[in-house]
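**Q** Predicted model follows, preceded by the sequence.
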Amino acid sequence: MAKPPPRSIITMIITNFVNSLKPKKTSGNFKGIDYMGNNYYEIPADPSIGKRQDKRWFVPQNSENFEDVPPEWDSWLRGRRKEPPTEEEIMKNLAIIEIKRKNAIEVEKKAGKPSQMITGYESFPKRPEYEIFPGEHSDKGSTK
């Protein structure tokens, strides 16, 4: 019986380094699409090769704004649920979001506030004693 060649640590290091430079093949199974147009993929776990967890990711519709992920897909991406959300569940949650948006506008109308939902730094209250931007004071109490 032939004796296997001795393993060299330097050979193993060089081999691992070269293999790390090769591009990874991430061709996963398409799992679904949300109402924003994001595509979701998964590579299932395979314990026979030592891979104990699924690998899940999404490809955003708009590469500049990839932070908006619906909650049902977010829970699937993070592994809180095993199965991806169904089309019925997605449509049901979208309808709830629209109802909440309309109700928020109605509440603001009753309170005498503008009916548009304001986002960003404009949505915060303005106080005369605080600066809006460094060095800029509001109209009341301006030191300029």
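**A** Noted; the coordinates are in hand.

**Q** Could you use CA atoms for every contact and neighbour count after this?
**A** Will do.

**Q** As a check, name the ranges of all strands in this structure.
**A** Counting by DSSP state E, the segments of the chain that form strands are 29-33, 39-43, 55-59, 131-133, 136-137.

**Q** Can you tell me which of the ones you listed is most buried?
**A** Stretch with highest mean neighbour count among the strands of the chain: strand 39-43 (a mean of 18; mean count of other C-alpha atoms under 10 Å).

**Q** returning to what we had before: export the strands of the chain as a markdown table, with columns for distance to K92.
**A** Putting the strands of the chain into a markdown table (distance: least, C-alpha to C-alpha, whole Å) gives the following:
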| stretch | distance to K92 |
| --- | --- |
| strand 29-33 | 15 |
| strand 39-43 | 19 |
| strand 55-59 | 21 |
| strand 131-133 | 40 |
| strand 136-137 | 46 |
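
**Q** Between those strands, which one is closest to E83.
**A** E83 lies closest to strand 29-33 among the strands of the chain, at 9.3 Å (C-alpha to C-alpha).

**Q** want to compare, so here's the second one:
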Amino acid sequence: MANKPTRDVIGIIFKNFWKSLRPRQFRGDYIGEDYFGNKYYEIPANPSIGKRKPSRWFEPADKEAFDQELTAEWEAWLRGRREEPPTREELVKNLQIMDMKKRNAAELEATYAKGKDDKALPKQVDGPTIGTFPKYKEYEFIPGKEPPEK
């Protein structure tokens, strides 16, 4: 008769306990920093111990502020939507685009605000607006009550 491997529950428990005593990596590797001053860290995946995904987090520049801003590139990296962290050149390019959009928005706001002439803003139409509907006497306005008389 061939020797069949049996499940030794006590042995499995002891082996898992012994593996749990091994030192683990608690400090992450420094990956980078964004222009807000946030620092990003990662503990890489280790499939040999059952860790399939890397652990990623950031330390905010101001630890007291709860409304932290993150760049879209770093947020995508944190959530695992991109494998590689963003490069410095990519961050600078997107910051320049963001500044250009802010300048353009300020110019448009100044153009519309200073003139307030008929050409800058569309005219208000007098009369019925969108969302007004005809009212009929035979329909109830408030259920169970008679409609108000005009």
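**A** Received, thanks. This is a predicted model, so every value here is computed, not measured.

**Q** Looking at the strands of the first structure, which is nearest to K113 of the first structure?
**A** Each of the strands of the first structure has some distance to K113 of the first structure by C-alpha to C-alpha; the shortest is strand 131-133, at 20.9 Å.

**Q** Relative to the second structure, which residues correspond to that closest one?
**A** Aligned by TM-score structural alignment, strand 131-133 of the first structure corresponds to no residues of the second structure.

**Q** re the thing from before, I9 of the first structure is nearest to which of the strands of the first structure?
**A** The nearest among those, by C-alpha to C-alpha, is strand 55-59 at 30.5 Å.

**Q** now the angle from that closest one to strand 39-43?
**A** Relative orientation of strand 55-59 of the first structure and strand 39-43, computed by axes from the mean of the first three to the mean of the last three C-alpha atoms, to 10 degrees: 160 degrees.

**Q** mean offset of strand 55-59 of the first structure relative to the second structure (after superposition)
**A** Aligned to the second structure and superposed, strand 55-59 of the first structure gives a mean residue distance of 0.3 Å (mean C-alpha distance after the TM-score superposition for the first structure).

**Q** Touching that strand from outside, list them.
**A** Applying C-alpha atoms under 8 Å, 6 or more residues apart in numbering, the external contacts of strand 55-59 of the first structure come out as N38, N39, Y40, Y41, E42, I43, P44, A45, L77.

**Q** Closest one to E98 of the first structure out of those residues, please.
**A** Taking these together and measuring to E98 of the first structure by C-alpha to C-alpha, the closest member is N38, at 19.2 Å.

**Q** Not counting sequence-adjacent ones, nearest residue to the closest one?
**A** Ranked by C-alpha to C-alpha, 6 or more residues apart in numbering and with sequence neighbours excluded, the top spatial neighbour of N38 of the first structure is P60, at 4.5 Å.

**Q** which residues touch that neighbour?
**A** Contacts for P60 of the first structure (C-alpha under 8 Å, 6+ apart) come out as G37, N38, N39, F66.

**Q** if we go to 7 Å?
**A** For P60 of the first structure, the contact set (C-alpha atoms under 7 Å, 6 or more residues apart in numbering) comprises N38, N39, F66.

**Q** Buried residues, the helix ranked longest in the first structure. List them.
**A** Ranked by number of residues, the top helix in the first structure under DSSP state H is helix 87-110. Across helix 87-110 of the first structure, burial judged by 16 or more other C-alpha atoms under 10 Å covers I90, I105.

**Q** out of the contacts of P60 of the first structure, which one sits closest to E131 of the first structure?
**A** Distance to E131 of the first structure across the contacts of P60 of the first structure (C-alpha to C-alpha) is lowest for F66, with 31.3 Å.

**Q** which ones are touching the closest one?
**A** By C-alpha under 7 Å, 6+ apart, the contact set of F66 of the first structure is P60.
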